[in-house]
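>>> Below are the sequence and a predicted model; questions follow.
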Amino acid sequence: MRHTPEIFSARKWGGLVKEAIVSRALEEGFSLCRVARAAPFDRVPEWLRAFLREGRHGEMTWMEKRLEWREDPTALWPEARSILVLGESYGPEFDPLAALGERERGLISAYARGRDYHDIVKKRLKRLGRWLIEEFGGEIKVFVDTAPVAEKPLAQAAGLGWQGKHTNLVSREMGSWFFIGSVFTTLEIEPDPAETDHCGGCRRCLDICPTSAFPAPYQLDARRCISYLTIEHAGPVDEALRGKLGNRIYGCDDCLAVCPWNKFAVEAADIRYHGGSETDLPALEELAALDDTAFRARFSGSPIKRIGRGRFVRNVLYAIGNSGAARLKPVAQGLCDDEDPVVADAARWAVAELS
């Protein structure tokens, strides 16, 4: 059944539309679909401005821009009336915590082992959005980590999950392993109730953090977060933190992996999220040998590609320094005069650690 925007009425079609949308979202490959009303967020402006004022965003200066959009979805698109919030599982096939013991191999965050999720999720969102227009009219805009949208507060407002003490989203149905995407629409669709906090007295995510990146529950200082340090931070990592990186060369899953709600997590249904030889605990010496051309070829289509060869090899050298493997010392020595000064600095540090 097709409905033009003029015929559509939330009061008349609300329940039927909601049921049809959820069914279609699952057909497209999403794990969950919830709906939020397009409206300003409670408490987000206060939290976000305090986070930025204290400098906890580090070098992520993009967070300082378009604050009004992050604080209020209707500022981003005033015509929006409802927002579909979608969750897509990328549940790993391996235990990230067990992989920390593989000290001569590089540990890559579970979300980055396969194809770039931006491309996969956005295509699903666009297909869902086109179907929505064809069936019920209206206009749409789709987002997946590509615009100033406060995705986690939005997902909580839609009932998809709640922001845990590690500030990441947790779902009673998917645990911690899922991506978030959203479809803004001019249609008025029956919203879902917001999710409430279910962390209780648990603080496993806070206690496991190697760098003490959580000043308090529900607060993050990105400047100490391994995910930030290995991905967003461009220069040398503070020497006091290098030893805490272990073999993590792109991101960190510790606070996610330890969450007890992961007993409800499911493995990724889309095989494109699963890794391969390029990302499943590759040998550190193999990665250290990558020049720019080889790096780009190896990680084509991967989110890893965006940080560039220099930052990636820097991370690999920190892992070599943390490996305790004397056999890797010559590998680091070979990069002490690298044309990238940050790589050269990391190589000299690794040599000193292995001496």
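Received the coordinates, thanks. Note that the structure is predicted; figures quoted are calculated from it, not measured. Numbering: from 1, shown residues only.

>>> Every contact and neighbour count from this point should use C-alpha atoms.
Fine.

>>> Can you tell me the element residue 179 falls in?
Residue 179 is part of strand 178-185 when elements are defined by DSSP states H and E.

>>> show me what contacts the nearest residue to residue 93 once chain neighbours are set aside?
Excluding the flanking residues, the one nearest residue 93 by Cα to Cα, 6 or more residues apart in numbering is residue 267, at 6.4 Å. Going by Cα atoms under 8 Å, 6 or more residues apart in numbering, residue 267 touches 89-93.

>>> this is the other structure I want to compare:
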Amino acid sequence: MEDFVKTTALDLGFDACRICRADEPWQAGERLVAFVEAGRHGSMEWMETTLERRKAPTSMWAEAKSAVVVGLNYGPDHDPMTMLARTDEGNISVYARGKDYHDLLKKRLKALARAFVTQTQAQVKVFVDTAPLMEKPLAAKAGVGWQGKHTNLVSRDLGSWLFLGVMLTDAELEADAPEIDHCGSCRACLDVCPTKAFPAPYQLDAKRCISYLTIEHKAPIPHEFREAMGNRIYGCDDCLAVCPWNKFAEVASESAFWARAELKGPGLDELSALDDAAFRELFSGSPIKRIGRDRFLRNVLIAIGNSANHGLIEQSVIPHLADPNPVVRGAAIWALSRLDSACFDVEKAARLDHETDEDVQAEWQSKPGA
């Protein structure tokens, strides 16, 4: 059965397939509890409400005996760090520049499940990132890779760029050996983090993570992190990109994961002009769509504030001082304070973050020559 499921997975286009027990005690649940109790999950309330189900695979499904963990490479064709210098363009995380991986990964995983059930008559359940199941600890337990000091999975063969999926089954499969930690004394991922989101190796404070702030966080971005965001408008790849194990990474063979031309380096001026309909059209079939136009525009305006491009004030900032959404207005105020300090200073911007658009516009228009 083990050889069958692995061969079938590779035939379906997966780049890795390994097996572990799903019904054994593990420390991942304890680490998750400590993470939530420390408040490091931020505003992701669903991590609290699903905590008991997340603690172990058998909490999700009591009959689960084995976990088949698959990996799919989404490696980029360039160094994502080079985008950080292009301050007039929005920097989108590599995984979100192509099509939404959930759909493709789940389709292949369901095909694997059907073949496995036909062969074994076992029961199965499949998971791709949206259910309360800890895929990364399972992948490490199965030997797909290990969780590095940045808490993400690293593979000796494929580097850092891996989408993960899991098939739980009540079949008792022979487990593969877990991968050992190969980080050694390296601190590259910890030291590169622009917001110092790692309190210690192998620990993440999501509240400080740019991926969390730009994707999961719905409120205004805390001021202490705005400058550090740079031009990152959706996610952050820094801790992945600097990992030395990426010397073994390959460009994704799946064309669905290749960056769409319009998302390789979209101009901040163009992104700032998106209304809701245009946002939905541009990001149709993309994971970016789920955060909505307002949260996305908040991120774009912060990037504009960090761009040092005064030419963006009139067309890309001023119109959003009257935006119906207060989070967007607040980001526009901050962007204006950064690009035109004679009009606003940062402290004043902080006070005005949630003021009405009339007050904001009146103050800006009172400037001579405005």
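The structure has been received and is ready for your questions. Just so it is clear, the structure is predicted and the values come from calculations on it, not from any experiment.

>>> one step back: quick one: contacts of the strand holding residue 179 of the first structure?
Contacts for strand 178-185 of the first structure (Cα under 8 Å, 6+ apart): 79-91, 117, 121-122, 125, 129, 138-145, 151-152, 155.

>>> Return the subset of those residues lying in helices.
If you go by DSSP state H, these have 117, 121-122, 125, 129, 151-152, 155 in helices.

>>> And the furthest pair within these?
Farthest-apart pair in these is 129 and 152; separation 20.6 Å (Cα to Cα).

>>> quick one: which of those two has more around it?
A direct count of neighbours by other Cα atoms under 10 Å for residue 129 of the first structure and residue 152 places residue 129 higher, at 24 against 19.

>>> Which residue in the second structure aligns with the more buried one?
The equivalent of residue 129 of the first structure in the second structure is residue 113 (alignment by TM-score structural alignment).

>>> measure that match to residue 312 of the second structure for me?
Separation of residue 113 of the second structure from residue 312 of the second structure (Cα to Cα, to the nearest Å): 51 Å.

>>> Please convert the ones in helices among the contacts of strand 178-185 of the first structure to CSV, extending it with distance to residue 165 of the first structure.
As requested, those are exported to CSV (distance: Cα to Cα, whole Å):
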residue, distance to residue 165 of the first structure
117, 25
121, 26
122, 28
125, 29
129, 33
151, 16
152, 13
155, 16
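
>>> quick one on the thing from earlier: what's the average distance for the strand holding residue 179 of the first structure when superposed on the second structure?
Once fitted to the second structure, strand 178-185 of the first structure is off its aligned match by 0.6 Å on average (mean Cα distance after the TM-score superposition for the first structure).

>>> residues in the second structure aligned with that strand?
The aligned range for strand 178-185 of the first structure is 162-169, by TM-score structural alignment.

>>> ok now the matching stretch, how far from the chain's centre?
Chain-centre distance of stretch 162-169 of the second structure: 17 Å, with Cα atoms, centre = their mean, to the nearest Å.

>>> re the thing from before, which of the contacts of strand 178-185 of the first structure are buried?
For these, a burial check counting by 16 or more other Cα atoms under 10 Å picks out 80-91, 117, 121-122, 125, 129, 138-140, 142-144, 151-152, 155.

>>> Return the distance of residue 259 of the second structure relative to residue 346 of the second structure.
36 Å.

>>> So for the two, which residue has more residues nearby?
Neighbour tally, residue 259 of the second structure and residue 346, criterion other Cα under 10 Å: the higher count belongs to residue 259, 19 against 16.

>>> how close does residue 274 of the second structure get to residue 67 of the second structure?
43 Å.

>>> My error: substitute residue 20 of the second structure in the last question.
Applying Cα to Cα to residue 20 of the second structure and residue 67 of the second structure gives a distance of 5 Å.

>>> Mutual contacts of those two, please.
By Cα under 8 Å, 6+ apart, the residues touching both residue 20 of the second structure and residue 67 are residue 138.

>>> Quick check: residue 290 of the second structure vs residue 166 of the second structure, distance?
The value you get for residue 290 of the second structure to residue 166 of the second structure, if Cα to Cα is used, is 23 Å.

>>> Have a look at the two and say which one is more surrounded.
residue 166 (26 against 15).

>>> Which residue, other than its chain neighbours, is closest to the more buried one?
Spatial nearest neighbour of residue 166 of the second structure, excluding adjacent residues (Cα to Cα, 6+ apart): residue 69 at 4.6 Å.

>>> which position in the second structure aligns with residue 142 of the first structure?
In the second structure, residue 142 of the first structure lands on residue 126 (TM-score structural alignment).

>>> ok, now residue 350 of the first structure?
Per TM-score structural alignment, residue 350 of the first structure is aligned with residue 335.

>>> right, and residue 84 of the second structure touches residue 229 too?
No: applying Cα atoms under 8 Å as the test, residue 84 of the second structure and residue 229 come out as separate, 9.8 Å apart.

>>> residue ranges of the strands in the first structure, please?
32-37, 82-89, 107-108, 140-143, 162-163, 169-170, 178-185, 248-250 (DSSP state E).

>>> Excluding chain neighbours, what is closest to residue 198 of the second structure?
Sequence neighbours aside, residue 204 is the residue nearest to residue 198 of the second structure in space, at 4.7 Å (criterion: Cα to Cα, 6+ apart).

>>> How about the contacts made by residue 243 of the second structure?
By Cα under 8 Å, 6+ apart, the contact set of residue 243 of the second structure is 159-160, 188-189.

>>> Which one (most neighbours) among these?
Within these, neighbour counts (other Cα under 10 Å) peak at residue 160, which reaches 29 neighbours.

>>> show me what contacts the residue nearest to that residue when sequence neighbours are not counted?
Nearest residue to residue 160 of the second structure, sequence neighbours excluded (Cα to Cα, 6+ apart): residue 154, at 4.8 Å. Applying Cα under 8 Å, 6+ apart to residue 154 of the second structure gives the contacts 145-148, 160-161, 245.

>>> same thing but at 10 Å, please
136, 139-140, 144-148, 160-162, 179, 181-183, 240, 243, 245-246 (Cα atoms under 10 Å, 6 or more residues apart in numbering).

>>> Show me where the stretch 251-355 of the first structure has its helices.
254-257, 284-288, 292-298, 308-323, 329-333, 341-354 (DSSP state H, counting those that start in this stretch).
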